[in-house]
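Novice: I would like to see how this sequence folds:
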Amino acid sequence: MQITLKDIARMAGVAESTVSRALNDKPGVGQETKAKILKLAQKYNYRPNQLARGLAVNKTNMIAVILAEMDSPGNIEIVKNIEKAAEEVDYQIILCNTNNDLKKEKSYLSLLEANQVDGAIFIGGKLVSSQLLRLSFEEKNPMVLVNRLAEENFFTSVLTNYSQGIYKAVEHLFEQGFRKIALICGDKDNLTESEKINGYYQAYTEAGFSVNEDLIFSTGADRTSGYNAFLEIMNRDIIPDAFISTRELTTIGLVEAIKFGGYFIPDDFAVVGYGDNILTSVIDPPLTVLNEPAAELAKLSFDFLLKLIKDKLEGQQIKVLTPELIVRESSIAKYN
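Specialist: From the prediction side, this is the model:
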């Protein structure tokens, strides 16, 4: 059982306030008493209750990272980089997974309302809820959005330009001579996925080509969905010559289905995936990917939040970053 400040006070025969002053190097404690208290703290490996101490001074040195999708490798990479940035300035994170459930998100918002954390970073998710919008109007609730939108954006935000990312992928495939490009994406009602679809339309329109709706396929975000998407697309009237998958796990399933069907990449189908991580790195041939700048998204969001906490951010800040297209063998036309 962890020793408390009250335990040290009892063993030293002094008041708890005296122990607190000694441990925090405050005046008003004799040298002999201070030495005795410090020795006891060291002997019993005393660690202060950070939350309790934080509540007393309205500061906890903890932030909540509220994640909409735990199964997204890209989101996890952002979380890891936020944690790294936080540790560098002696902050800790509390990770909260909502699984896109607004009721769960509301329960996690209580951490912010009760001052149990100094601020919150929201990663991904549906359109900002009324509860979250209400909290944003109170200065005591510092918060930053990462890849999440609001109808009226009162939030400091760091966003990925998903539309521009997919535009670049389609443009690259056009340059390689591919014209019938299938887009395997998420729900069209999902804000980030709808942005990716917009980028697809824009690239086709500006190139002077018409879009075949049968080449846009909305599916789940898991590996099996990517696999099944390929099978279903191959049963449609138009057979693509290239694929763009907008999420990491569907990309894995897509590639598996292509190979299991006896086809070759890029000889039969070119493929552009999403996310440059351990999952996509093991694909053969080496996979062309759109890679989100996770480290920069994390650093900017944490820096913004820290400034909000310290009341040093001048006005609302919105930063938009563009994914990098990393070209590898999977999208290079054999006879181009």
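
Novice: for the rest of this, base every contact and every neighbour count on C-alpha atoms.
Specialist: OK.

Novice: next up, the contacts around Ala257.
Specialist: Residues counted as contacts of Ala257 (Cα atoms under 8 Å, 6 or more residues apart in numbering) are Tyr227, Asn228, Phe230, Leu231.

Novice: how many neighbours does the last one have?
Specialist: This means Leu231. 15 (other Cα atoms under 10 Å).

Novice: could I get the full set of helices for the protein?
Specialist: For the chain, the helices defined by DSSP state H occupy 5-12, 16-23, 31-43, 50-57, 73-87, 102-113, 130-136, 162-175, 191-207, 223-233, 248-260, 278-281, 294-309.

Novice: circling back: now, among the contacts of Ala257, which is nearest to Ala120?
Specialist: Ranking those by separation from Ala120, with Cα to Cα as the measure, puts Tyr227 on top at 36.3 Å.

Novice: and the gap between that closest one and Gln42?
Specialist: Taking Cα to Cα, to the nearest Å as the measure, Tyr227 falls 58 Å from Gln42.

Novice: leaving out chain neighbours, which residue sits closest to Asp268?
Specialist: Once flanking residues are discounted, Asp268 sits nearest to Asp241: 6.8 Å by Cα to Cα, 6 or more residues apart in numbering.

Novice: the one you found contacts Gln176, doesn't it?
Specialist: No. Taking contacts as Cα atoms under 8 Å, Asp241 lies outside contact range of Gln176: 11.0 Å.

Novice: wait, Ser281 sits on Leu287?
Specialist: Yes. Look at Ser281 against Leu287 with Cα under 8 Å: they come within range, at 7.2 Å.

Novice: neighbour count winner among the two?
Specialist: Leu287 (27 against 14).

Novice: second chain to compare with the first, below:
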Amino acid sequence: MAGVSTATVSAALNGSSPVSLALQERVRAAVDTVGYRPDGIARSLRRGETRMLGLLLADITNPFTTAVVHAMEAAAHARGYSLMLCNSDEDTGRERTNLDLLRTHRADGVMLMPVGFGRDYGQAVRRALDRPAVLVDRTIPGLPLDAVTVDGATGTRLAVAHMIAHGHHRIAVLAGPAGVSASDERLAGYRQALADAGLAADPELVRDGGFRQGPAYAATLDLLRAARPPTALFACNNLMAIGMMRAVADMGLDCPGDLSVACFDDFDWAEAFRPRLTTVAQPTDAIGTQAVELLLDRLGGDPPTTARRLILQPRLVVRDSCAAPRR
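Specialist: Purely as a prediction, here's the structure:
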């Protein structure tokens, strides 16, 4: 329709070689007339790349996760890449299915928030990954992949030390699944804060909230109904904090008068709670941006020879939810 060769059409649309303004206008007029759109699949087969990065999340409902994804999408877009997003929902079976899906759709590389742990799990992930990958938020012991994480132990230690400074000695913690690196690091920070203050760790004050609202709600009710309830509560992620605060409200307790609370992960709703929640804020923009940059380094012409781990620092955001205990 344009009356030119396919090479000229390609040059006019892609700018791959000089084309006169008159020819460009003829090609674009033909494009508009026939409604032509490039075939992305055909392009990817020819070039050997899709310009698409796979992103496999642990839990898409977590506000921390969506904030990281926002930064990832912006960083990928700036480098000419798109994201294909999958959600494992904290399930290793779904994670394996989604890894297969990303391979089928020829993602150039994968950013993975892993949901499992242990030697067998790491080996299974290694077998499922046949392209460059970066771990995000969590690591897998023994798996030599680039990773971007946050110093969870330090963040939790700062928050629990803040509660101790208010005079709290019975501080309970809602932890994530044992074995998951982010959960283990935060629990270690809780115990370190107690040890630093000369306080004994009471196993009865440690509960598994599974990084979810429902289990955290049930665990909080159990803690608050105990013969010796805690005077302060720390949730190791924001979803558990929501479940925790629901339970505190249902028990009719005044916060921070009857109970001080804080959580890992800052999020917009923290300002909406009454009282406003004291939190440990993660650098979500830096996490997302650095993960994309590490992956694109792997996709470049001269990728690094060893695995790299970036450990970013959190910060304590002090608001209104911690005060001296009444009892």
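
Novice: and the residue nearest to Asp268 of structure 1, what's its match in structure 2?
Specialist: For Asp241 of structure 1, the aligned position in structure 2 is occupied by Thr231, per TM-score structural alignment.

Novice: what sits against the residue nearest the centre of structure 2?
Specialist: Centroid-nearest residue in structure 2, with Cα atoms, centre = their mean: Thr65, separated by 4.1 Å. By Cα under 8 Å, 6+ apart, the contact set of Thr65 of structure 2 is Leu57, Asp59.

Novice: leaving out sequence neighbours, find the closest residue to Pro293 of structure 1.
Specialist: Pro323 (6.3 Å).

Novice: the one you found - how many residues pack around it?
Specialist: Neighbour number of Pro323 of structure 1 under other Cα under 10 Å is 21.

Novice: that one maps to what in structure 2?
Specialist: Pro323 of structure 1 maps onto Pro314 in structure 2, by TM-score structural alignment.

Novice: quick one: that match from Arg308 of structure 2, how far?
Specialist: Distance, Pro314 of structure 2 to Arg308 of structure 2, by Cα to Cα: 19 Å.

Novice: quick one, what contacts the equivalent of Thr156 of structure 2 over in structure 1?
Specialist: Thr156 of structure 2 maps onto Ile166 in structure 1, with residues paired by TM-score structural alignment. Ile166 of structure 1 makes contact with Lys196, Ile197, Gly199, Tyr200, Leu290, according to Cα under 8 Å, 6+ apart.

Novice: including neighbour count, could those go into TSV?
Specialist: Formatted as TSV, these follow (neighbours: other Cα atoms under 10 Å):
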residue	neighbour count
Lys196	23
Ile197	23
Gly199	22
Tyr200	26
Leu290	27
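
Novice: farthest pair in those residues?
Specialist: Looking at these by Cα to Cα, the two members farthest from one another are Ile197 and Leu290, with 14.4 Å of separation.

Novice: hang on, the earlier thing: now do the same contact list for the match of Pro323 of structure 1.
Specialist: Pro314 of structure 2 is in contact with Val150, Asp151, Gly152, Thr154, Gly155, Val280, Ala281, Gln282, Pro283, counting by Cα under 8 Å, 6+ apart.

Novice: how many other residues sit next to the fifth one?
Specialist: Put plainly, it is Gly155 of structure 2. Neighbours of Gly155 of structure 2 (other Cα under 10 Å): 26.

Novice: would you confirm that it contacts Arg315?
Specialist: Yes. The pair Gly155 of structure 2 and Arg315 passes the contact test of Cα under 8 Å, sitting 6.5 Å apart.

Novice: what is in contact with these two at once?
Specialist: Jointly contacting Gly155 of structure 2 and Arg315 under the rule Cα under 8 Å, 6+ apart are Val280.

Novice: and the corresponding residue of structure 2 for Gly74 of structure 1, how close does it get to His70 of structure 2?
Specialist: Taking TM-score structural alignment, the alignment pairs Gly74 of structure 1 with Phe64 from structure 2. Per Cα to Cα, Phe64 of structure 2 is found 10 Å from His70 of structure 2.

Novice: more neighbours: which of these two?
Specialist: Using other Cα under 10 Å as the criterion, Phe64 of structure 2 and His70 rank with Phe64 on top: 22 against 14.
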